[in-house]
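1. How does the following fold in three dimensions:
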Amino acid sequence: MPLNPALLDQLSAIFGDRLSTSAAVREHHGKDESHFPPCPPDAVVFALSTAEVAAAVKACAQHQTPVIAFGTGTSLEGHVAALRGGVCVDVAGMNAVLGVRPQDMDVTIQPGVTRKQLNEYLRDSGLFFPIDPGADASLGGMAATRASGTNAVRYGTMRDNVLSLEVVLPDGRVIRTASRARKSSAGYDLTRLFVGSEGTLGIITELTLRLQGIPEAVSAAVCPFPSVEAAMQTVILTIQSGIPVARIEFLDEVMADAVNRYSKTDHAVAPTLFFEFHGSAAGVREQAEKVQAIAADFGAPDFRWATSAEERTRLWAARHNAYYAGIALKPGCRAWTTDACVPISRLADCLMETRADLARCSLTSAIVGHVGDGNFHVMLLVDPKRPEDSAEAEAVNRRIVRRALAMDGTCTGEHGIGHGKMEFLDEEFGDGLDVMRRIKAAIDPQGIMNPGKIVS
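-> Here you go, the predicted structure:
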């Protein structure tokens, strides 16, 4: 149903021509990179300050109207879909870096700052922000979905790198979740509560993030393997040996071929690991030599090195384009992407069972993974004109998730729940899901913040 005219008048008074009800703008804000169909809001407002976000939320609360935050739209579980209509608050224009403190190695930013923008800003400071999900996502969105990515094996996820947040609550109040201190025992950990809440408890309007020093030396390598199992055993032994690799990424032979075609690279069409090492020159060399020896023990002696910045950039650009490379295998199809994560000791088992499952599937599929922390993704290519494709992809996804849960893993390593994975939370958390519902009801009693996501 259309928005209450009184609410539209209030929003128009706040935002002027930064309020839009056009079909094209609404449709753009009702979809992300997932396979889900668009579900547009009734109106979109483009906020430029915390005060404007708070005013919009307060107006929506008065009219019991849903509110959905929007950053860059790169999420993968339907997070921005306006399932019950309402108002989308676009914070992309809130993209200022508010303060860098090199001595404390932290930075305060607005939520619309993207990870590439931040690292470009930091380039001459000797510092960088390490969380790299591939897409140039907004950092507010990355915090909201508890994102991670290629560097998580060494630097952790957004959970580990957010020091404090400013959040607009469902009634329009603004709170700060913590100070800039590196540790605290003061009360409940509100920062971790909002990191990963996917806009269901409030809208993040400011973030203070932990930074890292740019390593003295960086090297990278690509190594093909005779089998998926050999690659996974290399990963497991590398992690269990305590080698502090920065990244370990996996492509199966289908994805390696897709990346070659899309990015004009010439990697072997075989199960492949991408490695990156950070540290001192001597430390990087020692790490690389140890991993090279482990790989050789599993039948993969061919390390292809990328030591210059240009070579490394080209290497990781190809890896980051894997999503689009996979889609290009079947033009016109959409990607249904799974997101299982298991303890590192179960990674080989989970991946090999999944490979056997995919061999019985009629859909074109490929596997990529941030395997250094036990996380892998299956890309299933689905023709949107064939309902049977979606049904098969959904069945495969269910089996992958339940396989991961049976191995003490999780239904999502980094993409979040959105509305795509809600059915699995009860299996993963049991009575813990009821606690989540009670938290949601306590903070958002009207249920207006991104309704239909995480918990019903």
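2. Every contact and neighbour count from this point should use C-alpha atoms.
-> OK.
3. Neighbours of Arg355, how many?
-> Counted with other CA atoms under 10 Å, the neighbours of Arg355 add up to 18.
4. How far does the helix or strand in which it is found sit from its chain's centre?
-> Taking DSSP states H and E as the definition, Arg355 sits inside helix 347-359. From the chain centre to the centre of helix 347-359 is a distance of 23 Å (CA atoms, centre = their mean, to the nearest Å).
5. Second chain to compare with the first, below:
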Amino acid sequence: MNLLESLKQKISGDRLSTNETVLLNHSKDESFHSGRLPDAVVFPKDTQEIVEVMKFANQNNIPVTAFGVGSGLEGAAIPMRGGISLDLQEMNKILEINPEDFLVRVQPGVTRKQLNKELGKYGLFFSVDPGADATIGGMAATNASGTTTVRYGAMKDNVRDLEVVLADGRVIRTGGKAKKSSSGYNLTELFVGSEGTLGIFTELTLQVYGISEVIMAARAVFPSVNHAVQAAHALITLGVPIARIELVEGETIKYVNHVIGTNYAEGDSLFLEFHGIKGSVETEVQVTKELFTEFGCYKFEFEIDSLGRTQLWEARHNSLYALIHNNPGKQVMNTDVCVPLSKLADAIEFTRKCMKESELQGDIIGHIGDGNFHAGVLIDPNNPYDMDRANLFNEKIVNFALSCGGTCTGEHGVGLGKMKYQPLQHGEALDVMKSIKQLLDPNGILNPGKIFYS
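-> Modelled structure (predicted):
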């Protein structure tokens, strides 16, 4: 009996597949990185089945790569050494909602929109919004963040506890329900962002928030990107508790208007959102409007109703796809650096200069309130000249970010694309990371070929 037949004895029904189409669907994510077919795809239904899969895989040195919905942008879900793609989408139950403690416990296959639809019945919401309707497990695996991070934090700030199946099949819990603890090592933050290289998440306990009495969105248009960045920095410095503040370049808004059918002013813009009670929000909006005029803001418009706000954030989230739509046959290489706020204007100015020098078309968007921005350039992955220019562009941006104390990835994760920058960013600390990996996964079966070169 071969290994696949042995595994079928542990996974009943059609939850183990070697169908060519299923394998192909699990061979890559939304990044430009080349795919790799797994040997089999397993759709576990509970923690115990994952325990059985991990014990079997560990005993037989079979690679296991966790898979959510494939919305990642750095190749973290690509099974680089074949083996088992562990699709967690059937583990999609919301197990417990605890409104009194502002906590929710979910399985890893629950998606962001699914969770917020259910939480809305209790007047609650989960804050982390990376744009894609990703699974909660995948978001935790990459320490996702997004448009609301400036106020509510990234995944690491909102995960209280994890149930994790280790490489040898042991099941551990990393935290608890309390808001803080000084007991032992912080295993929760160790596993959040580990990209499936240390264990498989089977349950996650998350912090949630009450939906504000008043939510108001706005668009502010500036004469240049630099004016917009400086205005955003001034707003954060002033201490206005902004919930979202996003940079969208004017050229990108042209694409968005064309593809989505909006009619936004086609200038370099900040998209904003304010959360709070009526009086406080009105004051914050007025203060923001007055402050922005000092930085040349020539148009400031509100979106008060939910339909207008939804359209605004759909436009922001779809900006990348609008760029691709206007350039059929191309893909986007997306940079993902994060820098200290004091260096943000310099970083974006440097990025725009490098983009011009590369002679590649692209745009700059970003979660400007926390120093994280994305410069996406259009490429043909099959064109070596395109790839050489794009890789050089990316390298320049990363090196600039690292030189001022930033990071090569603010939210997309390391995956495949950022491995080469790990020694430069972490130095000898990288050896400590490798030691942790060796301790928890001595056979190297968990998502091999990711984060650092083994």
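6. Send over the TM-score of the superposed chains.
-> TM-score of the superposed chains, computed with TM-score structural alignment, normalised by the length of the second structure, equals 0.98; 453 aligned residues with a CA RMSD of 1.1 Å.
7. In the second structure, what stretch matches the helix holding Arg355 of the first structure?
-> With TM-score structural alignment applied, helix 347-359 of the first structure matches the range 344-356 in the second structure.
8. Go ahead and name everything in contact with the matching stretch.
-> Applying CA atoms under 8 Å, 6 or more residues apart in numbering, the contact partners of stretch 344-356 of the second structure are 226, 229-230, 339, 361-362, 364, 368, 371, 375, 377, 393, 396-397, 400-401.
9. measure the most centrally placed residue in the first structure to Asn397 of the first structure for me?
-> Geometric centre of the first structure, nearest residue: Ala147, 3.6 Å, by CA atoms, centre = their mean. Ala147 of the first structure sits 20 Å away from Asn397 of the first structure, going by CA to CA, to the nearest Å.
10. what about the equivalent of His26 of the second structure over in the first structure, neighbour count?
-> Alignment note (TM-score structural alignment): His26 of the second structure maps to His29 of the first structure. Using other CA under 10 Å, His29 of the first structure has 27 other residues around it.
11. What's the match for the residue nearest to the centre of the first structure in the second structure?
-> Per TM-score structural alignment, Ala147 of the first structure is aligned with Ala144.
12. so who does the residue nearest to the centre of the first structure touch?
-> Ala147 of the first structure neighbours (CA under 8 Å, 6+ apart): Ile131, Pro133, Thr157, Met158, Gly196, Glu414, His415, Gly416.
13. which SS class is it?
-> Per DSSP: H, G, I helix; E, B strand; the rest coil, the secondary structure class of Ala147 of the first structure is coil.
14. Let me see the ranges of the strands in the stretch 101-250 of the first structure.
-> Secondary structure of the stretch 101-250 of the first structure (DSSP state E, counting those that start in this stretch): strands located at 106-109, 127-128, 162-168, 174-176, 203-210, 212-213, 217-224, 247-251.
15. Indicate which one of those is closest to Gly141 of the first structure.
-> strand 203-210 (8.4 Å; CA to CA).
16. Provide the aligned range in the second structure for that closest one.
-> Strand 203-210 of the first structure maps onto residues 200-207 of the second structure, going by TM-score structural alignment.
17. For the matching stretch, give me the average deviation versus the first structure.
-> Its aligned residues in the first structure lie a mean 0.3 Å from stretch 200-207 of the second structure after superposition (mean CA distance after the TM-score superposition for the first structure).
18. Distance from that stretch to the middle of the chain?
-> Computed by CA atoms, centre = their mean, the chain-centroid distance of stretch 200-207 of the second structure equals 16 Å.
19. and if you look at stretch 418-426 of the second structure?
-> Relative to the centre of its chain, stretch 418-426 of the second structure is centred 19 Å away, using CA atoms, centre = their mean.
20. Show me what that stretch is in contact with.
-> Stretch 418-426 of the second structure has contacts (CA under 8 Å, 6+ apart) with Glu74, Leu402, Thr407, Cys408, Thr409, Leu430, Lys450, Ile451, Phe452, Tyr453.
21. Would you mind checking these for buried ones?
-> Glu74, Leu402, Thr407, Cys408, Thr409, Lys450, Ile451, Phe452 (16 or more other CA atoms under 10 Å).
22. Which of the contacts of stretch 344-356 of the second structure fall within strands?
-> With DSSP state E as the criterion, strands contain Gly362, Ile364, Ala375, Val377 from among the contacts of stretch 344-356 of the second structure.
23. wait, which of those is closest to Arg219 of the second structure?
-> In terms of CA to CA, no member of these lies closer to Arg219 of the second structure than Ile364, at 16.8 Å.
24. Next, count neighbours for the closest one.
-> Neighbour count of Ile364 of the second structure, defined by other CA under 10 Å: 23.
25. Show the contacting residues for it.
-> Contacts of Ile364 of the second structure (CA under 8 Å, 6+ apart): Leu247, Val248, Glu249, Ile348, Arg352, Phe373, His374, Ala375, Gly376.
26. rerun at 6 Å
-> His374, Ala375 (CA atoms under 6 Å, 6 or more residues apart in numbering).
27. how close does the nearest residue to Ile215 of the second structure once chain neighbours are set aside sit to Glu284 of the second structure?
-> Using CA to CA, 6 or more residues apart in numbering and skipping residues adjacent in sequence, the residue nearest Ile215 of the second structure is His275, 4.8 Å away. Using CA to CA, His275 of the second structure is found at 10 Å from Glu284 of the second structure.
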